[in-house]
Every structure is written in C-alpha cells, then in structure tokens.
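>>> next one to model:
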Amino acid sequence: MTANREIDDILQRAADGGRITPEEALLLYTDAPFHGLGEAADTVRRRRFPDGIVTYLIDRNINYTNVCVTACKFCAFFRAPKHRDGWAHPMEEILRRCGEAIDLGATQVMLQGGHHPEFGVAYYESLFSAVKEAYPQLAIHSIGPSEILHMAKVDGVSIEEAIVRIKAAGLDSIAGAGAEMLPQRPRKAIAPLKESGERWIEVMTIAHRNGLSSTATMMMGTGETNAERIEHIRMIRDCQDLAVANGYSDKAVETSHEVGGFRAFIPWTYQPENNHLKGRTQASNMEYLRFIAVSRLFFDNVAHLQASWLTTGKDVGQLALHLGVDDLGSIMLEENVISSAGARHRSNLHELIWMIRTADRVPAWRDTLYNHLKVHWTEADDPTDDRVVSHFSSIAMPDRKTLPLVDAK
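Predicted coordinates:
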C-alpha cells in the first residue's frame, strides 16, 4: 500500500496478472514507490515461475564483419566501408570459433556484424548452412531486423523471401538486435540511417508469421524521455499481441517456457566510450531497475525478463532478480560490440551461479528456447569447469588465434 490510491490500484491489478495501459505504466515508472513497484513485479515472477528458478546460458557472440554503412552514433564497433580497420572473417575462422564454443559448453551462437554493402541473402545462407553442417547441435540465434532489411535490399528481394531463405539455411531464432529505441524522435537522433521502429516491428511480425521466434531488446540512456521508453515497450507488446492472436505460437502465453513471437525482453544501458554520443546522456542504475520492474508488470504476454549485468554490473544484475527478472543472461565466451563502447563487466560460470543462488533462487542452465538443460538444486549439482569465463573484446581482431582464458579464481 502507498499514499496514492491510483498507484495502489494499478500495482494490485498488475500483480494479480491484469493488463496495465501505457499511461499507467508511465505513472508507475515515474511515481510508484520503489519497494512497492518491486514487490508487485516480483509477485508476477513468482506466479509465473513458482519454482524460483533463474536461468542462464552459455553462448558466444561471433562477429563476421565490422564493416557497416549505417553509422549509428552510439556504436563503437563499426568501421565504414574501405576503412583501414575494417575486416570480415573468413568462414573457417567463424567455424573455428564455433568449435571452441562447443568445447566450453556453449549451446548457442549469436552471429552478428555490420551492414556490409556486399553481404546479401546468399552470404547469410552460406554462413548459416556452414555452421549447421559443421555443428548441428548449435542453435543459431542471430542477426536482427536491421540485417534482414539490409540483406533483402542488397539482393533486391522481399523481406519475406529473405526470412524464408535464411530460416531454411539454418537460422533458428532472431535476436532483438537493432531495436535500441523504437519511437521515431530518439531513433532518428541516434541512428538516422537505420530503419524506423515501425519497420523493425514489421520485420519481426513477418518472422513470427514464418515460424521464427525472437527476443526483444531496448537500449536506455541516449536522451530518450520516460514516455518514449514506455512507448518502446508498447510497440513490442502490440506486436506480441498480434503473434498470439494469430496463433504463431503452439504454446500458451501462460506457460513458463517458450512463447511464440517474443520469448524474452532484455533492456540494457548505453555504454559511453568510443562513440559519437560520448556519454552526454546515460541511464542511472535506479532508472534501469525501475524500468525492469515496470517491464515485468507491463509484459503480460512475454514470458521471460532478462537482466543485463554486462552493461549495468553484476550487483545491479543480481538486484534485478528481486524485481521480476527470471533470467540472468549468459556467460558470453566472446562479446565485442558493447565491450568496444566500454562495458567492462566480466564473469565466470561459478560466479554467475553464485549470484543466482545467493539471491535465494535456483540456478538452471538453459538452451535458446528456455528449456532447462540442468537444474542446480543444490551446490552438489553445480558445474566444475573452470574454463567457462566471459569475454575479452580484443578477440574481435582477425589476428587473435586462440580464445583467451583467465583464472576463474
């Protein structure tokens, strides 16, 4: 209970599983007491996941090129075409990194890169099919709507044809990449050459219709307003409503596992180094945590909510587990894009499990579709591989021949 009856009523309805409007979500985000907001969000989590399980993943983000024509102002990773520091990895190097990932327990790879002016649908068909042929056990959770639009434009084909072809080649799931901020004003300010937010949603809708589920993301802290943050999740929820209404999923929204359309929502914070925005605006930890809680209350049709410890830090990531989060993301054996902009947070498998367990949750290793591969009910169930540690951004460079590992202690 709070001193505001209107806020009390909204929190109670959301905690009970009722739908809240964007206007109500904005009121909660700006005015609800932090503890009441968090308690309501955690109530939703407990009802959806009564076993108290929090999941994690082992994966590797492999970048095939840093050449990009989009030139987003927040990006420190890309290089313009013909830039002396531009590169594209040969297929054998990508496959070598996939093999390393499997040796360390990865079940998923995220193949991502810039909008290379010569990479059309055929390039991605050869990329995905080569990975699937060499490592059929790896799930390919990769690219995003921006890359799909770009490849379709390069080859002069429709969005639907591009999606159908890359799915047939081996793409298992679409990443939420390229969402950043979907509303028009902030999107044009930080990525003027990128597709509109409405176009991003359109590509996701076509992908869902063709049997590809996905994740959804949001980047906070580049000067967007509170109302624009809420508008971003409104656009995603409406897209998910369409997927559910049209039966693109073969499982009910109420289940705790796979949901058609968007499986999970993953907000993260802008990183200020080595890019044109230069950190003039950023999101505070409290803004992030409040938004996490509001997102759990708002997304009555998206099963999972993931904390981004990579951008906010492990302490904030662990605190988010008390605000509605049920997934702590991954031990990323390689990550270069956000790291290039200053994300310094690293972890290892033992520490990630410790973060979950000391938050009074049960750790569980999952796959791409949130199926539990192993639940660590007790410490005796915990993995013992000390090699599984998170990334060094320098392995993006072509002359890096081996995966650098550190002492997990």
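
>>> switch to C-alpha atoms for all contacts and neighbour counts from now on
OK.

>>> neighbours around Gln184, how many?
15 (other C-alpha atoms under 10 Å).

>>> list the contacts of it.
If you count contacts by C-alpha atoms under 8 Å, 6 or more residues apart in numbering, Gln184 has them with Ser196, Gly197.

>>> distance check, it against Ala191.
For Gln184, the distance to Ala191 equals 10 Å [C-alpha to C-alpha, to the nearest Å].

>>> what do you get for Asn348?
33 Å.

>>> who has more neighbours, those two?
Taking other C-alpha under 10 Å, Asn348 and Ala191 do not tie; Asn348 has more neighbours (23 against 19).

>>> I figured the more buried one was touching Leu333, is that so?
No: using C-alpha atoms under 8 Å, Asn348 is not in contact with Leu333, being 9.4 Å away.

>>> mind listing the strands for the stretch 1-150 of the chain?
Assigned by DSSP state E, counting those that start in this stretch, the strands in the stretch 1-150 of the chain fall at 53-63, 108-112, 139-142.

>>> hey, which of those is tucked in deepest?
Among the strands of the stretch 1-150 of the chain, ranked by average contacts under mean count of other C-alpha atoms under 10 Å, first place goes to strand 53-63 (a mean of 25).

>>> ok, now which ones touch Tyr86?
Not Tyr; residue 86 is Gly. So Gly86 contacts Thr65, Asn66, Val67, Phe78, Arg79, Ala80 (C-alpha under 8 Å, 6+ apart).

>>> and for comparison, fold this next one:
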Amino acid sequence: MKSIETMVEKIGQGYHPNREDALKLLIDGDLLQLGKLADSIRRRRHPENLVTFVVDRNINYTNICESKCRFCAFYRDEAAPDAFVLAEEEIFEKIEELVAVGGTQLLMQGGLHPALGIEWFERLFQAIKARFPQVQNHSLSPAEITQIAQVSRLTVTEALRRLKEAGLDSVPGGGAEILVDRIRREISPKKIGWEGWAAVMHEAARLGMPTTATMMFGSTESPADIVEHIYRVRELQMDGGSFTAFIPWTYQSGNTELGGKSATGVEYLKVLALSRIVLDNVPNIQASWVTQGAKMAQVALFFGANDLGGTMLEENVVAAAGCHFRMSMAEMVELIHGAGFRAAQRTTLYNIVKEY
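Presented below is the predicted three-dimensional model:
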C-alpha cells in the first residue's frame, strides 16, 4: 500500500490513481494536501487564471413526479393542491426575462410526469427555438428523458433524436445522485438505475449532444460509493462520452423524507478535490454555490474548481429543501475577483461571452 505522501507525489508527476488509491486519498488524505494537488492540476489544465460562469435560468416546468425520491422536497402528487404544469406563455415570459439580462442558457427540469409525452415537449421546444434562437436549451435529465420515452412508447434513442430535432441542444447530468444501484434503491427506488442514466448519456453523446455529469453526495452512501461514482463518470467519458463538466453537490436534508444531516464543508472540499484529481478526461469542475454558499464556493476555486456554474435567475428544487443561496452576476464577478482570478461569462459549451 502506497503512503499518502508517495501517492500525492506520483500523481503530481502524472500518475493516475486507481480506485483503491482514490479511496485512501478520500478517507485518509489531508484536506490541504488534497486541495494543493487538485489546485496544481487545475492550474495546469486552466493556466489562464480564468474562472467562468454562465447566465442561466432553471425553469421547473412541473413539480408532479412519480419518482418520489426520499431526498427531494420539491415533488408533488398529481392531485396535490399545489401541483402544477407551467403554461407555455409562463415559460416564454421566464425566458424573455433571461434574455433581457444577457442570459444564454435555459435549464428546464421537472418531475417524472405520468402523462407528458414527447409531443408536449416537441411543441414546447420548437416554440422556444423559434422565439429564442440565441438560447441554449440545456434541459431534461436522463430520468426525465427515459420517462418521456416510456410514456410515448418510444426507445430512449428515438425520444432523444426527436427531442434534439425539436430543439434540445444538450443534456444536463441531473438525477445521477450516486451511480451505485444499492444507494439508488435506498434514496430513489423508483428512478432509473445507474446503467439507465449512463445509457441516456451515451446515446446523447452518440447523437453529438454535449452533456454534463453531477453527483449528489452526503445522504446514505459510503466513501467507496463516492469513488465508484467518480470512476464510472470517467469510464463513461472514456467510452465516447461528451461530458463538458462535472458538478458534485451536497444533499440538502431540510423538508425531506430521508432527513439526516448534510455533508460538512470539509467533506465537500475533499470530494471536489478528488474529482479534479481523478477526472483527467473531463475538462471542467464546477463549484456548487447553490448548496455551499458564496464563501465556500470561493474556497472551492483553490480545491480544483474552475467554474461557478450558473447565476440561476430561478431555482426551486434545492430551495424546497430549505437552501436559499442567491447570487447576481455582479456578486459572481466580485466573488471571482476577490479570490484573485479573472472572471468571464461563458456559454454552455464554455465559449467566452465577455470577460469582466
């Protein structure tokens, strides 16, 4: 068994850790030692000292969901008094507000609705693309795409192809949680297994669609499960994946059936750093200010992150669990400058829109 010091030195020289190495780093590694290693890798990959963000809006088109994940405080039954499906005009108004502030990314996500089929999404996406051609439609999770396919009696490939033709530009990595089925059965038993998630992402990449990968940790998983998740993302990318970024974020326990406690700041930073160390084939690591707040996101820039995600004019899912961090574009730029970096607004595909 290699010592932590030997392992860190070898990784710094270009050695790629295996699962056993990564688990030892996560459990026994010193926080600052891991952070320094991840930071050196980030600086090597992104030597321009630039931290990016995207101006986006997360529109939750429905809160009706059959999955009823135990960690989620947002979903509602179809008969619930506060259940909703947004009307098209409401959605268009929200996108108009996004465009008015220079936004470029639309993130539409909802629940696994039992009745919304492919035609509903095709009409909506076609209308969005006609009205707002400058906006990247970065929407739906693998679980939602699988649900749409099942409701419409299509294969995932057919559903994805039709959604792309209607105006879906890229697929975000929501619903990944932990890519270990034992954990998924505990926290989201009605949602697709990890291989189902992977199949959608593989097919999206095959169709030429950019994707992202996420990880929600701090619920019931072990350190070994976290390591397995990160390696499964790496292996999917090696097998022709199109992940532009990896976004680890922490479970928020408020108002949820699952309850428990959220991960600590130290745990978050160690996982973030390990992500940058292991995912040598994913270009960008994103800090989660939505769950961590501005100050921790600033620290994360020295633990491997080179991107702060979206300004999010609207966010409802994490907020439903009692987490209400907000940030304007000016605050985002100030945060980045305060940490000693150059700040730039980017597109979904990491093209620079404007430097600040």
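
>>> how near is the equivalent of Asp360 of the first structure over in the second structure to Ala100 of the second structure?
Alignment note: Asp360 of the first structure maps to Gly340 in the second structure; criterion TM-score structural alignment. Per C-alpha to C-alpha, Gly340 of the second structure is found 29 Å from Ala100 of the second structure.

>>> can you redo the strands of the stretch 1-150 of the first structure as a markdown table with distance to Gln306 of the first structure?
Shown next, in a markdown table, are the strands of the stretch 1-150 of the first structure (distance: least, C-alpha to C-alpha, whole Å):
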| stretch | distance to Gln306 of the first structure |
| --- | --- |
| strand 53-63 | 9 |
| strand 108-112 | 16 |
| strand 139-142 | 16 |
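
>>> who's more crowded, Gly340 and Ala100 of the second structure?
Neighbour count, other C-alpha under 10 Å: between Gly340 of the second structure and Ala100, Gly340 has more, with 14 against 9.

>>> which non-adjacent residue is nearest the equivalent of Pro223 of the second structure over in the first structure?
Matched by TM-score structural alignment, Pro223 of the second structure corresponds to Asn226 in the first structure. Nearest non-adjacent residue to Asn226 of the first structure, counting by C-alpha to C-alpha, 6 or more residues apart in numbering: Leu26, 7.1 Å away.

>>> that neighbour -> the second structure?
Match for Leu26 of the first structure (TM-score structural alignment): Leu23.

>>> what's the local residue count around the alignment partner in the first structure of Asn316 of the second structure?
In the first structure, the residue paired with Asn316 of the second structure according to TM-score structural alignment is Asn336. Other residues near Asn336 of the first structure come to 21 when the count uses other C-alpha under 10 Å.

>>> Cys75 is in contact with Asn336 of the first structure, correct?
No: in terms of C-alpha under 8 Å, Asn336 of the first structure does not count as a neighbour of Cys75; the distance is 11.0 Å.

>>> aligned partner of Ala130 of the second structure in the first structure?
Taking TM-score structural alignment, the alignment pairs Ala130 of the second structure with Glu133 from the first structure.

>>> contacting residues around the residue lying closest to Gly218 of the second structure once chain neighbours are set aside?
Distances taken as C-alpha to C-alpha, 6+ apart place Ala263 nearest to Gly218 of the second structure, at 4.8 Å, with adjacent residues excluded. By C-alpha under 8 Å, 6+ apart, the contact list for Ala263 of the second structure reads Phe217, Gly218, Ser219, Thr250, Tyr251.

>>> for Ala41 of the first structure, see how far away Met355 of the first structure is.
Noted for Met355 of the first structure: a distance of 20 Å to Ala41 of the first structure, by C-alpha to C-alpha.

>>> the more surrounded of those two?
Ala41 (26 against 20).
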